[in-house]
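> For reference, the sequence and a predicted model appear below.
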Amino acid sequence: MYQEIIDKMKEKDVIFSSGLNEIDLRKIQQIYEIMLPEELIEFYSLALPVSMGFYNWKDFSLSNIEHIKSAIKRPEKDLIELVDEIYWCDDWGEEPLDENEKTEIINNLIKKAPKLIPIFKHRYLPFYADNKSNPVFSIHGTDVIYYGDGLLSYLQIEFGSKNYDEIDYSMIPHVPFWSDLL
């Protein structure tokens, strides 16, 4: 399923290393305290993109671990810093006027939200086990959009074999908290 997009990405000069194996996956889970979604495991087991902008999950050097941990925490950190700019979702209840109270509510929502896995720059795939396939989010500060209705769709859009306006929004399942930010 992913071989065609890997070939397309190579044509765009994306550099790949060998794919992740079971040992790599266990180390990733232990170090980052995350689970990779099945679709990402399927893709990364074939080949791991490591060009600039991608995250090299096989590099277990301290500096790279810190780089990836920072990328994992970035959306949460940015939202807390920009809490007054968040579009308040009706499902969260009445929007508090007090910034500290608003920050506390957002912090609690983030703690319950699915973890985001960085894929490329500020593109993230949530790990949400209730969904067979999850959308890819582009998250930059409080600017949150869908950038694909699944991993394959996202890769096709990012690397030129599909147009952004071809995203099938009807196929996108709701992801707690993250979809509320749209």
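Received, thanks.
> C-alpha only now, for contacts and for neighbours.
Will do.
> mind checking how far the nearest residue to residue 99 once chain neighbours are set aside is from residue 97?
In space, and not counting its chain neighbours, residue 99 is closest to residue 84: 7.1 Å by CA to CA, 6 or more residues apart in numbering. In this view, residue 84 and residue 97 are 10 Å apart by CA to CA, to the nearest Å.
> try it against this one:
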Amino acid sequence: MISKYTDGVFTKIEEIYGVVLPLEFKKVYRDLEQLPIGWHNWADFSRENTDYLKKQMKEVMGEIMDEIGDIEWNDNWGECPNTIHEVHHFIKSKMKSAPNLMPIVGHRYIACAPTAVSPVFSIVRSEIIYYSASLTDFLKGKTITQETALTDLTQISFWSEIAQ
């Protein structure tokens, strides 16, 4: 049995990791009787666990940044700059203002955005896809299908713009 996720626990998570927890994260974790196998325990405030989770959050951003050249320009950003340097500079600035990513399990992440629904992204280096329409769906094993229109999913600044 895991520690009960309460408002106090959520506040501590936000303080320790410098994030704003999505509403769906709070609802899903509050309702869990026990964590699914492999899911990160955000209520474990041991130094070892908090250091590990901070490292995971930092590493995913670093891996994406290392492969910034593989990120395709999104037409919603306007006209693509003329040089690779300008493109990379623009994408880096978008990334810096993007919501933090929280690892849930393996290479599945949610963005720390104040949304009612938190889509789950699968992220492996610069390969970023919508994996599940919501954390609730993910918990139930529901994933995105090819018939799913990405525009129908909750849009998260930057992450939705580069997700396929």
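Alright, I've got the coordinates. Given the structure is predicted, the values throughout are model-derived calculations rather than measurements.
> okay, residue 84 and residue 97 of the first structure: which has more neighbours?
Between residue 84 of the first structure and residue 97, counted using other CA atoms under 10 Å, residue 84 has the larger neighbour count: 15 against 9.
> mind checking what the more buried one lines up with in the second structure?
Matched by TM-score structural alignment, residue 84 of the first structure corresponds to residue 69 in the second structure.
> next one: residue 17 of the first structure
Aligned partner of residue 17 of the first structure by TM-score structural alignment: residue 2.
> Which secondary structure state is assigned to its match?
coil (DSSP: H, G, I helix; E, B strand; the rest coil).
> And for it, the neighbour number?
11.
> Residue 63 of the first structure now?
Using other CA under 10 Å, residue 63 of the first structure has 10 other residues around it.
> do you know how far the residue nearest in space to the middle of the first structure is from residue 40 of the first structure?
With distances taken as CA atoms, centre = their mean, the residue of the first structure nearest its centroid is residue 124 (1.5 Å). Distance, residue 124 of the first structure to residue 40 of the first structure, by CA to CA: 11 Å.
> can you check residue 22 of the first structure too?
Distance of residue 22 of the first structure to residue 40 of the first structure, given as CA to CA: 13 Å.
> Would you mind telling me which of those two has more residues around it?
Legend: neighbour count by other CA under 10 Å for residue 22 of the first structure and residue 40, higher for residue 40 (17 against 10).
> Aligned counterpart of that one in the second structure, please.
Per TM-score structural alignment, residue 40 of the first structure is aligned with residue 25.
> What ranges does the second structure have for its helices?
Assigned by DSSP state H, the second structure shows helices spanning 7-17, 23-31, 47-66, 84-97, 135-139, 159-162.
> Just put those helices in JSON lines and tack on distance to residue 104 of the second structure.
Output for the helices of the second structure, formatted as JSON lines (distance: least, CA to CA, whole Å):
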{"stretch": "helix 7-17", "distance to residue 104 of the second structure": "14"}
{"stretch": "helix 23-31", "distance to residue 104 of the second structure": "10"}
{"stretch": "helix 47-66", "distance to residue 104 of the second structure": "10"}
{"stretch": "helix 84-97", "distance to residue 104 of the second structure": "20"}
{"stretch": "helix 135-139", "distance to residue 104 of the second structure": "9"}
{"stretch": "helix 159-162", "distance to residue 104 of the second structure": "16"}
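> Please name whichever of these is nearest to residue 125 of the second structure.
Residue 125 of the second structure sits nearest to helix 47-66 of all the helices of the second structure, at 4.9 Å, using CA to CA.
> so how much does that closest one differ from the first structure once superposed?
On superposition with the first structure, the mean distance recorded for helix 47-66 of the second structure (mean CA distance after the TM-score superposition for the first structure) is 1.5 Å.
> For that helix, give me every contacting residue.
Applying CA atoms under 8 Å, 6 or more residues apart in numbering, the contact partners of helix 47-66 of the second structure are 16-17, 44, 92, 100-103, 123, 125-126.
> Give me the buried stretch members for it, please.
Of the residues in helix 47-66 of the second structure, 50, 53, 56-57, 60-61, 64-65 count as buried by neighbour count, 16 or more other CA atoms under 10 Å.
> cool, and stretch 80-93 of the second structure?
Using 16+ other CA under 10 Å as the test for burial, stretch 80-93 of the second structure gives 87-88, 91.
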